[in-house]
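*Asks:* Quick one, what's the 3D model for this:
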Amino acid sequence: MKNNSSLLVFKRQLLLCTGLLGISICISSCHKPEIELVEQPVFDTDTTGDLIVKRTFITYNIYKDRLYPYAMYSISPELLAGLKDKDAVTAEQALWNSMQKDKQGHEKIFRLFSDLIPEMYRKDVKYFSVSMPSSAYATMSTLKDNSLESFNLEVDAKLLTYLDSIPRFKAPAYTYNTLGYSYPIYTLIHEFGHYVTFNKEQSYLKYLPDSDTYTSVPKPGSIRDSLMVNYWNRYMDQAGIDCWMKHGYTYYFCGPANEFVSGYASTSRDEDAAETFAHFVLLDDKPAATTAVNRKLLLFYQNPRMVAIRQGIRENLKKLGIAPRNPTMP
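*Replies:* As a prediction, the model looks like this:
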């Protein structure tokens, strides 16, 4: 009896240990591994942008400074129509396809923009497009004609090839005066200047019943409104338009001296706003109100948000080690 009793106790202990071991194994093997939860981006339900140009081959959504393909475009028949032979058409299509798939290259350009411009000041720049090389290095526009909610930055696929090139300029127009900064740096700040002078803080939409469309109108006291009231109104008569056409679509020589920061600024009020913004950001010192150019710059200094934006961009330039240099391009 004693032996049988001991054997029974042993069996019970063995079963207990086996059970505990099984539970231990189950706990360790059935425990779910930690899974990194990736937040899924939520995008607006916009359709293809109204202002996408024929040389655009891809548009991305921007979400937390990452790019997500939004729309890919086929090569335009208009672009192929001007090519001389079948080989040229094949080469153009191959180039289009190659550039369209170069997401890494697109991300490098966008990264420069996001490194330059603080994210908190570009909330409505929700789209990023890349286009075939052309004379337009970059553009900024609303994605849709009837909305100021979403802006699209479009860039030349080869924009970064100019990263070490500082354009030369000469009097009297100073057309290519980028203040010693390379084309990509200056251009991206210029295009951001369109956004900060055109967005819903500065503008509103006006419905045009005759054409059943909308147009952006500057709010009273905004940068573009102030430029129109104080400077551009006098160019809107026939004499001003004739002078503009005579000088190659620029008002640089049609008004008083020292009224534009560059020749390009004199082509339209909106370019005047963007060019003046770029100079406002990149020039070191706040000017005295001695010239029209300086008074335009002071319009930005009078706006606390613009001053904060300027400081943010300049701090980023410093972090990136970007400073003005001497011109290098012929």
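*Asks:* C-alpha only now, for contacts and for neighbours.
*Replies:* Fine.
*Asks:* Which is the succeeding secondary structure element to the strand or helix carrying residue 127?
*Replies:* Using DSSP states H and E, the element containing residue 127 is strand 125-131. Downstream of strand 125-131, the first helix or strand assigned by DSSP H and E is strand 138-142.
*Asks:* I'd like to know which elements that next one is packed against.
*Replies:* Helices and strands touching strand 138-142, by 3 or more CA pairs under 8 Å, 6 or more residues apart in numbering; DSSP states H and E, are strand 151-156, helix 183-198.
*Asks:* which of those sits most buried?
*Replies:* Sort the helices and strands packed on strand 138-142 by mean neighbour count, taking mean count of other CA atoms under 10 Å, and strand 151-156 sits at the top with a mean of 24.
*Asks:* which residues are contacting that strand?
*Replies:* Strand 151-156 is contacted by residues 124-134, 136-143, 191, 195 when judged by CA atoms under 8 Å, 6 or more residues apart in numbering.
*Asks:* if you set the cut-off to 6 Å instead, what comes out?
*Replies:* 124-133, 137-143 (CA atoms under 6 Å, 6 or more residues apart in numbering).
*Asks:* are any of the residues you listed buried, and which?
*Replies:* Among the contacts of strand 151-156, the ones that count as buried by 16 or more other CA atoms under 10 Å are 124-132, 137-143.
*Asks:* Out of those residues, which is nearest to residue 296?
*Replies:* Nearest to residue 296, judged by CA to CA, of these is residue 140 at 21.3 Å.
*Asks:* Contacts only, for that closest one.
*Replies:* Contacts for residue 140 (CA under 6 Å, 6+ apart) come out as 152, 153, 191.
*Asks:* give the contact list for the last one.
*Replies:* Read it as residue 191. residue 140.
*Asks:* So it versus residue 64, what's the distance?
*Replies:* 20 Å (CA to CA, to the nearest Å).
*Asks:* Let's compare: structure for the following, please.
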Amino acid sequence: MQRLFFWIFTNCFLLLGYLSYDAITLPDDSDLPITEATSEVVIEKGDSYLTKVTDLIGDPLDFSSGSLTKAGASIEQNRSALIKESTIVTYKVTDGALSDESINYSNTKQQNYAKDTLQHYELWDSFTTIIPSELRSNVKSFSIFSDGTSNLLGYVEPLDYAADTWQLGVDFADSTDKKNFYYTLIHEYGHLLTLGNDQMVINYDWSTSSETESTYSSFYGESIPDSYMNLYYQEFWLDYYKEWQHLDVQNNVEAQKEFYLQHPDDFLTTYAVVHPEEDIAESWTFFILSPRQENTTVAQEKQNFFYQFPELIEIRTHILENLLTEVKKD
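*Replies:* I've put the predicted structure just below:
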């Protein structure tokens, strides 16, 4: 009888230990191998954050200024004279924090705002809250400007020709429309994601480019074959890129309207026709800020393009979790 009790006790103890071990070592979502099944779990988690954001501020793609056509600036162009004249203050970014303030004293209209350091830090805090630190480590400069409301909302540009480091610029006048501001920050990160030096061959010989090149070329370099930008270009722009170039859509407002009307189901916003790089940034922002679509139009396919990359699904969920944190501050 004693042996029987000992056997029962021993086996119960081992079973309890086994169950306890499973409970302790069961991996969370971040430890699971990336498979289609686990990606679905991450998508659902991201959607749950999006639902909570929507409950607090409404549809994040519906904001009062109607500036969906104005989110971002062409990454191919250096800052225009307009931006230089409207720059108010610029900071260096060191270890993710602002330092070495530089005021543009020639902008006499904005001298009062130039001294409002607290508001500068609040704008930067919004960006650093929404975009995870490991995704913005190459942002080494932060500029605040204003050209009035609903014009240029923000921009990013490389600080060096190798595109190792970047500057983020935001228009403080447009930041008062919070949903518009969140949209802009996510859009601008879309440029950092798709045009960084891990996505492109820098120091590209622009004089050798042609309309028949096999990969997408930017002003700063040539996209590597499996980069997000090149894959997007190959899938969505190859058929009408020559037409777009011939019509000079990038520089002609009337051509932009006409091109959009010719392809109304191909673009998520009218601004997306301005440039392939703006198109992917707009699609990226819709990917973050709305649920997966049904692929009934090319525009929806563009939004869903990013779901094929498990790492971008993870980033979407982190950004939405962080956006919820930012929204709760207000």
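*Asks:* Let me see the TM-score of these two.
*Replies:* The TM-score (TM-score structural alignment, normalised by the length of the first structure) is 0.63; 234 aligned residues with a CA RMSD of 2.7 Å.
*Asks:* on that earlier part again, matching residues in the second structure for the strand holding residue 127 of the first structure?
*Replies:* The counterpart of strand 125-131 of the first structure in the second structure, using TM-score structural alignment, spans residues 139-145.
*Asks:* which residues touch the matching stretch?
*Replies:* Identification of contacts with stretch 139-145 of the second structure by CA under 6 Å, 6+ apart yields 86-93, 165-171.
*Asks:* Quick check: the farthest pair among the residues you listed?
*Replies:* 86 and 165 (22.2 Å).
*Asks:* now the contacts of residue 140 of the first structure as CSV including distance to residue 252 of the first structure?
*Replies:* Output for the contacts of residue 140 of the first structure, formatted as CSV (distance: CA to CA, whole Å):
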residue, distance to residue 252 of the first structure
152, 29
153, 27
191, 21
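*Asks:* Of those, which ones are shared with the second structure?
*Replies:* On the basis of both residues aligned by TM-score structural alignment, their matches' CA atoms under 6 Å, what survives of those in the second structure is 152, 153.
*Asks:* Closest one of the contacts of residue 140 of the first structure to residue 214 of the first structure?
*Replies:* The nearest member of those to residue 214 of the first structure, counting by CA to CA, is residue 152 at 17.5 Å.
*Asks:* Next, format the helices and strands packed on strand 138-142 of the first structure as TSV and append distance to residue 275 of the first structure.
*Replies:* Shown next, in TSV, are those (distance: least, CA to CA, whole Å):
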stretch	distance to residue 275 of the first structure
strand 151-156	16
helix 183-198	6
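*Asks:* Minimum distance to residue 225 of the first structure: which of those has it?
*Replies:* helix 183-198 (9.7 Å).
*Asks:* against the second structure, where does the closest one fall?
*Replies:* So helix 183-198 of the first structure sits over residues 180-195 in the second structure, by TM-score structural alignment.
*Asks:* Mean distance of that stretch to its aligned residues in the first structure, please.
*Replies:* Stretch 180-195 of the second structure: mean distance to aligned residues in the first structure after superposition is 1.0 Å, counting by mean CA distance after the TM-score superposition for the first structure.
*Asks:* how far is that stretch from where the chain is centred?
*Replies:* 4 Å (CA atoms, centre = their mean, to the nearest Å).
*Asks:* before we move on, what about stretch 230-244 of the first structure?
*Replies:* That offset, for stretch 230-244 of the first structure, works out to 31 Å (CA atoms, centre = their mean).
*Asks:* again with stretch 274-286 of the first structure
*Replies:* Put simply, stretch 274-286 of the first structure sits 18 Å off its chain's centre (CA atoms, centre = their mean).
*Asks:* Show me where the stretch 201-330 of the first structure has its strands.
*Replies:* For the stretch 201-330 of the first structure, the strands defined by DSSP state E, counting those that start in this stretch cover 203-208, 213-218.
*Asks:* Now tabulate those in TSV and tack on distance to residue 293 of the first structure and mean neighbour count.
*Replies:* Shown next, in TSV, are the strands of the stretch 201-330 of the first structure (distance: least, CA to CA, whole Å; neighbours: other CA atoms under 10 Å):
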stretch	distance to residue 293 of the first structure	mean neighbour count
strand 203-208	23	15
strand 213-218	20	16
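*Asks:* contacting residues for the corresponding residue of the second structure for residue 282 of the first structure?
*Replies:* For residue 282 of the first structure, the aligned position in the second structure is occupied by residue 289, per TM-score structural alignment. Residues near residue 289 of the second structure by CA under 6 Å, 6+ apart: none.
*Asks:* quick one: residue 283 of the second structure from residue 86 of the second structure, how far?
*Replies:* As for residue 283 of the second structure, its distance to residue 86 of the second structure is 28 Å (criterion: CA to CA).
*Asks:* What ranges does the stretch 1-150 of the first structure have for its helices?
*Replies:* 2-30, 77-81, 86-100, 103-116 (DSSP state H, counting those that start in this stretch).
*Asks:* do you know which of these lies nearest residue 208 of the first structure?
*Replies:* Residue 208 of the first structure lies closest, by CA to CA, to one member of the helices of the stretch 1-150 of the first structure: helix 77-81, at 30.5 Å.
*Asks:* Tell me which residues of that closest one come out buried.
*Replies:* Buried, per 16+ other CA under 10 Å, within helix 77-81 of the first structure: residue 80.
*Asks:* Next, the contact list for the aligned partner of residue 224 of the second structure in the first structure, please.
*Replies:* Here residue 224 of the second structure is matched to residue 219 in the first structure, going by TM-score structural alignment. For residue 219 of the first structure, the contact set (CA under 6 Å, 6+ apart) comprises 202, 203.
*Asks:* Cool, thanks, signing off.
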